[in-house]
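> Let's see this in three dimensions:
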Amino acid sequence: MLRRTAHALADAAREAILPHFRAFDLQTENKLEDEFDPVTIADRAAEQAMRDILAKDRPKDAILGEEFGHLKGQSGLTWVLDPIDGTRGFIAGTPTWGVLIAICDDSGPLYGIIDQPYIGERFEGGFGHATMLGPHGSKKLRTKVGFDLAQSIIFTTFPEIGTKIDQAAFHAVAKTCKLTRYGMDCYAYALLAAGQIDLVIEAGLQSYDIAAPIAVIQAAGGIVTDWTGGSAYRGGRVIAAASAQQHAEALEIMQQFDLD
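Okay, here's the model as predicted:
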């Protein structure tokens, strides 16, 4: 039932978003005064479409969404929604944004979906599932194993990640890796779960940015923590790794910096 509802949410979000992608008349607002944090009509329409389904099918569950905030529930379950993770990419026309849907309890994410509507790829993890569905059909998700940092591919969304200390810690790890790439938002986490890349390191995240990726990556065999090795469910500084070895090597480098 929960998986079926989650897929229904992803389907509804796709339908709400796609008419606006690469539209010349896309309505965009800036949520902040001192920096660019965009929101579009597609963000709001997608989250509202998902909330409408939950109001009908799961009225006792709580909801935490980026655009419309927190709705209290009674069941002990919370749906964590990011209707478009990567709105900057969305308005630029790159197909690297995604819809994030997670089911969480007090312990953290139980199940998640990363959906890329334009490409037609859907990654899910949890409740015994770790699969992706896309143009090549269905495939089991499995992270890479047996690689050290010198062989690793690392991603982050912004080169100017977090604070100056955060940037120094990230670049110290990246300097050790084989290849560093930028700008993928949630799609980088999907690539990690699919066995394409090895590490994603970010800072300044909210829970709706990371809850779904945590569930998908963990189901695929990877590990996601904060930069001290603790829980990342609440956001902040996050490191996702394909294997425990890469995770440990990266943390050892990062913990040489004052991350308090």
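> From now on I want contacts and neighbour counts done on CA atoms only, so please keep to that.
Fine.
> Could you look up the SS state of Ile84?
strand (DSSP: H, G, I helix; E, B strand; the rest coil).
> now swap in Gly76 and tell me
For Gly76, the reduced secondary structure class is coil; criterion used: three-state DSSP.
> list the contacts for Phe123?
Contacts of Phe123 were listed using C-alpha atoms under 8 Å, 6 or more residues apart in numbering, and they are Ile113, Ile114, Asp115, Ala130, Thr131, Met132, Leu133, Ala190, Val216.
> just the helices in the stretch 1-150 of the chain please.
Counting by DSSP state H, counting those that start in this stretch, residue ranges of the helices within the stretch 1-150 of the chain are 2-17, 41-57, 87-92.
> Adding mean neighbour count and distance to Tyr182, write the ones you listed out as CSV.
What follows is those, written out as CSV (neighbours: other C-alpha atoms under 10 Å; distance: least, C-alpha to C-alpha, whole Å):
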stretch, mean neighbour count, distance to Tyr182
helix 2-17, 19, 24
helix 41-57, 19, 23
helix 87-92, 19, 12
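> Let me know which of these is the nearest to Met254.
Judged by C-alpha to C-alpha, the one of the helices of the stretch 1-150 of the chain that comes nearest to Met254 is helix 87-92, at 27.8 Å.
> let's see this one next to it:
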Amino acid sequence: MDRSFFAELSAVARAAVATELERGLVADNKSSAGFDPVTEADRAAERGLRALIEQHYPQHGIWGEEYGMSRPDAPIRWSLDPVDGTRALVCGLPSWAVLVGLLEDGHHIAGMIDLPALDECLVAVGGGTLRNGRTARSSGCDRLAEARLSTTDPNLFIGHEFEAFERVRTQCRLTRFGLDAMAYARIATGDLDLVVENGLKPHDYDALVAVVRGAGGHIGDWVGGDDFSGGRIVAAASRSLYDQAVEQLNA
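Okay, the predicted model is just below:
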């Protein structure tokens, strides 16, 4: 897979979102309980991504958040979250991202975290992660006491999961909230050291795996494995830090 193709995907999605921002966003609610926004920017970006993939790789499967699955039996599949952090987008915050993951036989082989509002794009192909064309590396932090932690919203943790997160949080140096996929980008660039989240769907994490790993970080589930299907994700600047976080989550 050529990195230049991810640059094309980035350009298409950015253009689609920019057009809809100029028109003025209207957020529809996808949820019957609470507020889960979707906008025409989400849909237009996914249509653009799908069209470009179909043009270049018509045999590949595509699973997008807004338009579902095509060719589900294809061994190679693209996973699309055209706007991760739609809440941030509608609030004029820069942390929203375009997420594109590439999987082969269920294994994450490439990924893109594109941050258009920051003109920053991280792409992992062939085992390494680049940030705007330059090598991205995690901080290598290996101690919870020195770690900079992030999660999107601590209110998403309930009961024992909140208690588990608190055991990690109270041992870290500092904690920042509300970054969505941008937090994982900051693991890859060495600016954050640890992310702990729950309730993620495949579109939320498929792009992140290769980017974090390609920058020298580690990403897995809450029990020390790599079963992401439960949506409970830990991303860390090093394997040692990941193991320490998992130990606290399961204490």
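> Tell me how they score on TM after superposing.
The TM-score (TM-score structural alignment, normalised by the length of the second structure) is 0.95; 251 aligned residues with a C-alpha RMSD of 1.6 Å.
> Just the closest of the contacts of Phe123 of the first structure to Lys144 of the first structure, please.
Ala190 (12.7 Å).
> and that closest one, what pairs with it in the second structure?
Residue-level alignment of Ala190 of the first structure against the second structure, with TM-score structural alignment as criterion, gives Ala185.
> In a helix, that match, correct?
Yes. The assignment for Ala185 of the second structure is a helix, going by three-state DSSP.
> ok, so what distance separates the residue nearest to it when sequence neighbours are not counted from Leu144 of the second structure?
Distances taken as C-alpha to C-alpha, 6 or more residues apart in numbering place Ile113 nearest to Ala185 of the second structure, at 6.7 Å, with adjacent residues excluded. The gap separating Ile113 of the second structure from Leu144 of the second structure is 25 Å, by C-alpha to C-alpha, to the nearest Å.
> who has more neighbours, these two?
Higher neighbour count among Ile113 of the second structure and Leu144: Ile113, with 29 against 23, using other C-alpha atoms under 10 Å.
> Do I have it right that Gly183 of the first structure meets Ile154?
No. With contact taken as C-alpha atoms under 8 Å, Gly183 of the first structure and Ile154 are classed as non-touching, separated by 11.5 Å.
> more neighbours, those two?
Taking other C-alpha under 10 Å, Gly183 of the first structure and Ile154 do not tie; Ile154 has more neighbours (26 against 18).
> on that earlier part again, closest one of the contacts of Phe123 of the first structure to Ala45 of the first structure?
Ranked by distance to Ala45 of the first structure (C-alpha to C-alpha), the contacts of Phe123 of the first structure are led by Asp115 at 16.0 Å.
> Just list the residues touching the nearest residue to that closest one once chain neighbours are set aside, thanks.
The shortest distance from Asp115 of the first structure to any residue that is not its chain neighbour, by C-alpha to C-alpha, 6+ apart, is 4.4 Å, and that residue is Arg122. By C-alpha under 8 Å, 6+ apart, Arg122 of the first structure lies in contact with Ile113, Ile114, Asp115, Gln116, Met132, Leu133, Gly134.
> corresponding residue for Arg167 of the second structure in the first structure?
Counting by TM-score structural alignment, Arg167 of the second structure lines up with Ala172 in the first structure.
> so its match makes contact with Leu251?
No. If you go by C-alpha under 8 Å, Ala172 of the first structure and Leu251 don't touch, sitting 10.7 Å apart.
> Ok, which of the helices of the stretch 1-150 of the first structure comes nearest Leu81 of the first structure?
Of those, the one closest to Leu81 of the first structure (C-alpha to C-alpha) turns out to be helix 41-57, at 7.2 Å.
> Nice, that's everything, thank you.
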